[in-house]
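Q: Sequence and predicted structure below; questions after.
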Amino acid sequence: MKQFQAKTMVWLLILALCVTMTATGCLRQAPGETPEEGAETREVDVVVIGGGGAGLAAATAAAEKGASVILLEKGAFLGGNTILAGGAFNAVNPELQKKEEINPALMSELEELLEADEEEFGDFAETLSVLKEQIREYIDSGETSLFDSIELHMIHTYLGGKRTDLEGNEIASDFELAKTLCINAPKAREWLEEHGVEFNDQIGTVLGALWPRTNNVVGGGKSYIDALSQAAESQGVEILLETRGRELIVEDGRVVGVKAENADGETLVFRANKGVVIATGGFGANPQMRAEYNTYWENMPPDMKTTNSPNITGDGIEMAKAVGANLVGMGFIQLMPSSHPETGSLFSGVWGSAETQLFVNKEGKRFVNEYAERDVLSAAALEQEDDLFFIIADQQIVGDRDISDLLERGDVYQADTLEELAEKIGVPPENLVAEVEKYNSYVDNQYDPDFGKENFGNRIEVPPFVATPRSPAVHHTMGGVQIDTQARVLSEEGQPIPGLYAAGEVTGGIHAGNRLGGNAQADIFVFGKIAGESAAEGK
């Protein structure tokens, strides 16, 4: 009886401790968290796991706050998914947007928002009210230059991400996170420029962006990586390649380090006096995790290609989950409609901004509004024969670009007439010619009775003509670790986990069920910078 009472007292003490920890943000103690004896141990203020855009931003920002920083990168080189991206960066930019004229279609969208019901916008209702006042003032002023505002960016992020999955679960952007993203995106662009990133002087609309607020970086995603890796190293950040984070180390309810593995299979221990930042990306290159979590796509092939780096396998999500982090939106996966059919690559093709694009299937027929969100475009593409379509362009889009390599590899097809182009890509010539003629009439009238496209670029009429074959591929896993506006990882009880921060695609909740084109680059640099600063300051 005494032995039973003693055991009962022990369990009561453990229960009391767990209740206390829950009140302060319970942290799950995962197996193997104690550093292995004999393992090489290093100690710094901040450890960053992941060397893509978010990780480099976090490392640089932490170092600029005076912290000593080690960055661990799983791959043999820096870049993650960022280096594979075009670099489109959504941010309100009055200086450039003032140079653009608003067209009737965009004005119509603003007028539609004036008729929107705040009650249908949840936490974003007040934002919509403020936006309506801005739109009224804009219309009353007689201004003809392009309108934009932080509030419009927020509403677009909300509308673009509000989705319902196959099980009837609805998801929408976390208001505070979306607000933080949109307010800080222009500041993040300035911060990047201060670190050597160069943007051109044009505002565009990347595929799936909904509005012309895409700031275009010179040199693509690689430019971000080059600039921030130099900035990080100049601030004394130590970068270790081929070093994979394996487990978070927890002591007394706080994340205090990382157990990692190098290319030789040796275990390394990195202790963090102030914090650990997870910036490992999503799980787009992990078919098993995709199959486990997907609740959005009914017909997503298990072997679907991905635009992602092969290193993006959900490591950070699993590490955070093991210590009690809350996961949100894991069932939602974004597909990139315009990917290489054989490799999943984002590039190796010819097209302009969303306004200029014309999609046709293997019958030479249009099948979707090319200006729509990415999940809408992908769903439409998956209904076509072989999940395949072609982006049709002309010399106005090609410009002075040398596409000889693309032609030689068979990534694009070119011909002097639409009939010849149709023969090369195997579609009925009469269909393609008729479809382009019809589309050009829609451009002339700025009206698309077939699919409701409202934003148009140039007519497709200047030879030679070009066709780029495309298919959907896994692009962005929407779900991930839940964070707050200081990039602190939250527990299943909704409390910050001491010492743990996250940024980039490893997180969830910002974009909800579908991310706007161009919002990812804004996300990784806004929250990467915040995560680094929060970790350095021990917030």
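A: All right, it came through fine. Numbers count the residues shown, from 1 in each chain.
Q: make it CA atoms for all contacts and neighbour counts henceforth
A: Fine.
Q: what about the longest helix in the protein?
A: helix 2-23 (DSSP state H).
Q: What segments of the stretch 1-150 of the chain are helices?
A: All helices of the stretch 1-150 of the chain, identified by DSSP state H, counting those that start in this stretch, fall at 2-23, 53-64, 94-97, 104-114, 125-141, 150-161.
Q: Tell me which residues of the longest one come out buried.
A: Using 16 or more other C-alpha atoms under 10 Å as the test for burial, helix 2-23 gives 18, 22.
Q: packing partners for the longest helix of the chain?
A: Helices and strands touching helix 2-23, as assessed by 3 or more C-alpha pairs under 8 Å, 6 or more residues apart in numbering; DSSP states H and E, are absent.
Q: Got another one to weigh against that:
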Amino acid sequence: MKNAMNVSRRDLFKFGGVAAMGVAAAGALAGCGQPKLAGTGDAAAAGDGSTYVGPSFLQKPAEITDFAETHDFDVVVVGAGESGLAAIHAALEAGATVGVLQSLSIVQTAGNMGASIDLTKTSEAGIKAALSFINYKSDYRANMGQVETWARNSQEALAWWAEAAAKGGSESKPYDYVVNCNGHDVYFHANTYFHDEGHQKGALIIGDAVQEEGAEIFFETPCVQLYMEDGRVAGAIGEAKDGSHVLLRAAKGVIMASGDYVGDSEMLYYYTPDAKGLHQAVDFRNGTGLKAAMWVGAQMCPASHTKMVHGEGPKVRFEMPYLFLDRHGKRFMDEGCCRMGYLNEFTNKYLAEVDFAESTAAKFFSIVPTNWEEHYEAWKPFSDISIHNAYRNVDPEAWIKGDTLEELAANMIAYADEEGWAHDYTVEAIVESINRYNELVAAGEGDADFGKRDEYMVPIEAPCYAVPRGANNIDALVDGLWCDDNLQCLDADMQPIPGLFAVGNASGPFFGNSNYPMDIEGLSVGRAITTGFATGRYVAGL
């Protein structure tokens, strides 16, 4: 496919691995630390004298050997989301035959924005600085080969997606922005689809296109096991609606593009225990494909996994370090850490207060003065605050307002009641907290309660606003199967498993922090499309 964004790196995929640059960086990986599959090692004794065999999803089922149908392909892809569709297309374009197992009746994606690096504007030092920045934001747990695969190939992959979706009428509204990484400007180009049903509309278009190109998709046929032959993953086994099984044999490899496990509570609380109590966004991403991979020896990335938590206030993500009031109307943190992606660490204690039964206990309010724009300009030189994002601007008309502190408090309570928040606000508690904050500001001796940066200590005087905050919806886990630079799955000894690859949220470690960093907008979707695109072409060339 030729387009303006193509940077002519296609032939490099034939040699040197997925990253197309011969990258040797292995990333800082710790030991897996997860139990062996039941029946593959010594069982531990439980406290009641019975045998503990670990969580149920690690208990390997009986091998399926009876198939109603068998089909042969070069490449088999498990899952038809963003990463799967990209893998299907790239493998087809490279000349491979492709079979696909898809658990749903349609292709399905999530997200609204996919990011790429503009390689025509970003220097080589800037590209390397971006890799270092992502690793820093990932607590230095990222596999740098995987991150480089995204950096080197995202421009081509995202340009393909935009072009392919546009052919069917789903036009991207491009969003270009710059992030300074280690002193270097990195130029990003993102496809955005907030205006057009998100990526799903484009995915349906691309799903039809890859089938016209020759891919055979078995809908409503989830992958329940992988097929082994001579010590190699040689296919994927799907279960049809009638309970029969179909075997898709893979001459070159199986690409796991099955997404994460957010819909499986046992897996979620095992690998991401700090997600307990958050609302699980979907149930169909239940880790089925990941389990099948683990049953043949693939390992999950070390816990705790990186979670993507959303669900903020109305109209805008407003990330400025004003006074925050919790579900009791009390201040609870140094608001200098105001980014949505990290606030879960400060609010998850409130989920325990309601026995993890009500996710809105993580909600809170930001109390904002009417002259907030002046502060934004003054704070920009030394802060990463954000008052808008790529698709909609700040709209104070949508915020809660009060001409007095008492009126503001009453309006906050009315809003929280209408939204069904789990809270025990009182007008008195809210007003008392705001007055205490203003006393600290007036004293001019710094934040004696939480130690916030002095420049952020500004008075909150009526009239003023309250902006609903607090992310309580877990949309995705962006860590999956432990992979090498080429996105080939690894076993417990960090050795590649022949024939098995993973992409998108089924793979890792690309991220590594407990919360998804939002400094590069659209990175998750951009990574999913790009790793699928790169790995599909790589496996087709084996």
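A: Sure, I can see it. Remember, predicted model here, so these are calculated numbers, not experimental data.
Q: What TM-score do the two superposed chains give?
A: Once superposed, chain against chain, the TM-score is 0.64 (TM-score structural alignment, normalised by the length of structure 1); 416 aligned residues with a C-alpha RMSD of 4.5 Å.
Q: thinking again about what came up before, out of the helices of the stretch 1-150 of structure 1, nearest to residue 35 of structure 1?
A: helix 2-23 (22.3 Å; C-alpha to C-alpha).
Q: which residues of the stretch 101-250 of structure 2 fall in helices?
A: Under DSSP H, counting those that start in this stretch, the stretch 101-250 of structure 2 gives helices at 124-137, 144-167, 199-212.
Q: Leaving out the residues flanking it, which one is nearest to residue 127 of structure 1?
A: Nearest residue to residue 127 of structure 1, sequence neighbours excluded (C-alpha to C-alpha, 6 or more residues apart in numbering): residue 151, at 6.0 Å.
Q: quick one: what's aligned to that neighbour in structure 2?
A: Using TM-score structural alignment as the criterion, the counterpart of residue 151 of structure 1 in structure 2 is residue 128.
Q: Next: residue 528 of structure 1.
A: Aligned partner of residue 528 of structure 1 by TM-score structural alignment: residue 532.
Q: For the helix or strand hosting that match, what is the distance to the chain centroid?
A: Using DSSP states H and E, the element containing residue 532 of structure 2 is helix 523-540. Centre-to-centre, helix 523-540 of structure 2 and its host chain are 15 Å apart (C-alpha atoms, centre = their mean, to the nearest Å).
Q: One more: stretch 363-370 of structure 1?
A: Taking mean C-alpha positions (C-alpha atoms, centre = their mean), stretch 363-370 of structure 1 and its chain are 26 Å apart.
Q: Which positions within that stretch qualify as buried?
A: Quick answer for stretch 363-370 of structure 1 (16+ other C-alpha under 10 Å): 363-370.
Q: what's around the residue nearest to residue 390 of structure 1 when sequence neighbours are not counted, how many residues?
A: Among residues not flanking residue 390 of structure 1 along the chain, residue 469 sits closest, at 4.4 Å (C-alpha to C-alpha, 6+ apart). Neighbour count of residue 469 of structure 1, defined by other C-alpha atoms under 10 Å: 26.
Q: Equivalent analysis for the one 10 residues further on, please.
A: Residue neighbour count, defined by other C-alpha under 10 Å, stands at 29 for residue 479 of structure 1.
Q: Check the one 3 residues further on too.
A: Counted with other C-alpha under 10 Å, the burial measure for residue 482 of structure 1 works out to 28 neighbours.
Q: after superposition, how close is whatever helix or strand it lives in to structure 2?
A: Assigned by DSSP H and E, residue 482 of structure 1 belongs to strand 480-482. Between strand 480-482 of structure 1 and the aligned residues of structure 2, the post-superposition mean distance stands at 2.0 Å (mean C-alpha distance after the TM-score superposition for structure 1).
Q: how about residue 69 of structure 2, what's its partner in structure 1?
A: So, by TM-score structural alignment, residue 69 of structure 2 is matched to residue 40.
Q: Many thanks, we can stop here.
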